[in-house]
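Asker: here you go, sequence then predicted model.
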Amino acid sequence: MAESSEGVSRRNRGPAAAAENRRALIDAAREIFSEQGLAAPFSAIARRAGVGQGSLYRHFPTKIELAVAVFEDNIDDLEHVARAADATLDDLFDSVVAQAKVSAAFVDAVAAARDVPAVQRIGARMISLIGALVDRGRATGALADDIGRDDVMLVVAMLARTVADAPAGEREAVARRARSVFSLGLMPRG
C-alpha cells in the first residue's frame, strides 16, 4: 500500500483512478503554482495531489501541459459565467480578476506558450465567449459600437496581467482601478 501526503495508507487502484488522479493533480497544481509560482517542483504537486510522480508525468509530461489543464478549468468557469442570460462584460471582468489574483503563474505560462496548440484552443474559446458578450453589450447599449472581440480580448489580457503583476496585498485595489479605466474605454461615447 502507498502512503498519501497525509500519512494515510492508500491502495493503488491503477487505471481505475486515472480520472480522479488527473483532477487531484489539476487542483494541486492550481494551489502549488499559486503559492510557489510556475517554478514549483513537480514532486510538490504530486505530493499535494496524493499521487506518485509517475502518475503526474503520465497525465502531464510538461509544466505547460499542466498549466493548460488548469487554464482550461478557468475557461470552463468563464464560459459558465458568460452563458447566463443576463451576463455582461463586467461579469466576465470580475471572473478574470478573481482568477488572476490566484493564478499569476498561469498567466505567465500561457503568455509564454502562445504557439502551443492547446494554448491556442484556449484563446479560441475565450474569443468565442467574448464575442457573445460583445454582441449582448452592443444590443443593450452598454458597449460602444466600435468595440469588437479583439478589443475586449486585449482588455482581458491587460486586466489579467495588471492584476497578476501587482503585489498580492494590492491586487484588489489595482483591479478596481484597472476595471474603472477599462470600463470607461468600452462605454458608448457621445
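Answerer: Happy to help now that I have it.
Asker: can we go C-alpha only for contacts and neighbour counts from here?
Answerer: Will do.
Asker: return the set of buried residues in whichever strand or helix holds residue 47.
Answerer: Using DSSP states H and E, residue 47 falls within helix 42-49. Using 16 or more other C-alpha atoms under 10 Å as the test for burial, helix 42-49 gives 42, 44-49.
Asker: show me where this structure has helices.
Answerer: 18-36, 42-49, 53-59, 63-83, 89-102, 104-112, 117-140, 149-165, 171-186 (DSSP state H).
Asker: to residue 9, which of those helices lies closest?
Answerer: Closest approach to residue 9 among the helices of the chain (C-alpha to C-alpha): helix 42-49, 13.6 Å.
Asker: and stretch 43-59, end to end?
Answerer: End-to-end distance for stretch 43-59: 14 Å, by C-alpha to C-alpha, to the nearest Å.
Asker: and the contacts of it?
Answerer: Stretch 43-59 has contacts (C-alpha atoms under 8 Å, 6 or more residues apart in numbering) with 4-5, 21-22, 24-25, 27-29, 32, 42.
Asker: make a markdown table from those residues and add distance to residue 109 to it.
Answerer: Below are the contacts of stretch 43-59 laid out as a markdown table (distance: C-alpha to C-alpha, whole Å):
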| residue | distance to residue 109 |
| --- | --- |
| 4 | 28 |
| 5 | 27 |
| 21 | 22 |
| 22 | 19 |
| 24 | 20 |
| 25 | 17 |
| 27 | 17 |
| 28 | 16 |
| 29 | 13 |
| 32 | 14 |
| 42 | 15 |
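Asker: endpoint to endpoint, stretch 35-53 covers what distance?
Answerer: End residues of stretch 35-53 are separated by 20 Å (C-alpha to C-alpha).
Asker: presented hereafter is structure B, for comparison with structure A:
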Amino acid sequence: MGEPEEPGQSVRPRRKDAARNREALIAAGRELFDAGGLSPTLDNVARRAGVGVGTAYRHFANKYELADAVLADSFDAMLAEAERAAAHRDALAGLAAFFDAVLRPQAAKRALLDFLRSSPEGPLLPDVRTRVEACIERLLERGQAQGTIRAEITSTDIGVLMSLMTTLIDTYGRAAPDLWRRFVPLLLDGLRSGVPTPLPVPPLGRGEFLALVNGEGD
C-alpha cells in the first residue's frame, strides 16, 4: 500500500487548475468580446480557452457573468495605470497619461461598457469612480501648485471633459476607433495655465455633476 494522501495534497492542485481555468476563460472572453461584442456564447469562450463547456459553466452561470469578470479584470488594469499616471511628477504629462489610461479601454471595449451601463447597480462603479476621482484630484493639485494647470479648473470640469470624450467614442468609435486621440492634446492645451480666455460660467458642484452623470438632473 502507498503512503496515505495528506489532507489538502489533492485539493491544492485542483484549486490551481480551477484558478488557471478561470484565468483562461477571462482571457478568452476578453479577446472574443473585444472582437465581437457580446455575441459570442459561453460555449464559444470555452472552446477558445481550451476548457470543457462544463468547466466554463462551473465558473460562470452565463456570458453576462463572464462579461462582469472581464470588466472587473480590465478595470483593475485601467485603475493601476491611471494611478501610475497620477503619481507622475509632471502633472500635465501625468494628465495626458491619465486620459490615455481611462479612454483607451473605453474605445476598445464599447460593447462591454454598454452592458455595464445597462446594469448600473453593479459593484464596480462606485469603487472605480472613487479611485478615478482621487487620481484627478492629485493631478490637479500638483499641476496647480506647479503653475502648469489653470487655477480655476476643478475635478468636475475634468469629469465633464471625460464624459464628452466618452460621447465622442460612442458616436464615432465604430467607424474611427482612434479619433479620440486627436482631441486629447486639444483638451490638454485648454487646461494649461496662461490660456487667455476666461471661463464664462462657474463649474458644476460635485453633487450636481454626480446627479447629471446618474441621469437625475433631467
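Answerer: That came through fine. Computed from a predicted model, the values in this text were never measured in an experiment.
Asker: overall similarity of the pair, as a TM-score.
Answerer: Once the chains are laid over each other, their TM-score by TM-score structural alignment, normalised by the length of structure 1 reads 0.75; 177 aligned residues with a C-alpha RMSD of 2.7 Å.
Asker: about what we covered before: and the helix holding residue 47 of structure 1, how far out from the chain's middle?
Answerer: 20 Å (C-alpha atoms, centre = their mean, to the nearest Å).
Asker: ditto for stretch 28-46 of structure 2
Answerer: 18 Å.
Asker: okay, buried residues for that stretch please.
Answerer: Using 16+ other C-alpha under 10 Å as the test for burial, stretch 28-46 of structure 2 gives 28-30, 32-34, 37-38, 42-46.
Asker: what does stretch 50-66 of structure 1 give?
Answerer: Buried residues in stretch 50-66 of structure 1, counting neighbours by 16+ other C-alpha under 10 Å, are found at 50-53, 55-56, 59-60, 63-66.
Asker: the residues you listed: which two are farthest apart?
Answerer: Largest separation among the buried residues of stretch 50-66 of structure 1 by C-alpha to C-alpha: 50 and 64, giving 20.7 Å.
Asker: average gap between stretch 15-29 of structure 2 and structure 1?
Answerer: Compared with structure 1 after fitting, stretch 15-29 of structure 2 has a mean deviation of 2.4 Å; criterion: mean C-alpha distance after the TM-score superposition for structure 1.
Asker: burial count for the equivalent of residue 119 of structure 2 over in structure 1?
Answerer: By TM-score structural alignment, residue 119 of structure 2 lines up with residue 113 in structure 1. Residue 113 of structure 1 has 14 neighbours, counted by other C-alpha atoms under 10 Å.
Asker: now residue 113 of structure 1. Nearest residue, chain neighbours left out?
Answerer: Excluding the flanking residues, the one nearest residue 113 of structure 1 by C-alpha to C-alpha, 6 or more residues apart in numbering is residue 119, at 6.8 Å.
Asker: tell me the contacts of the one you found?
Answerer: Contacts for residue 119 of structure 1 (C-alpha under 8 Å, 6+ apart) come out as 68, 110, 113.
Asker: hmm, which of these are common to structure 2?
Answerer: Retained in structure 2: none of the contacts of residue 119 of structure 1 (criterion both residues aligned by TM-score structural alignment, their matches' C-alpha atoms under 8 Å).
Asker: could I get those residues as JSON lines with distance to residue 84 of structure 1?
Answerer: Shown next, in JSON lines, are the contacts of residue 119 of structure 1 (distance: C-alpha to C-alpha, whole Å):
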{"residue": "68", "distance to residue 84 of structure 1": "25"}
{"residue": "110", "distance to residue 84 of structure 1": "26"}
{"residue": "113", "distance to residue 84 of structure 1": "30"}
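Asker: wait, doesn't residue 92 of structure 2 sit right on residue 143?
Answerer: Yes - using C-alpha atoms under 8 Å, residue 92 of structure 2 is in contact with residue 143, at 6.6 Å.
Asker: intersection of neighbour lists for the two?
Answerer: By C-alpha under 8 Å, 6+ apart, the residues touching both residue 92 of structure 2 and residue 143 are residue 149.
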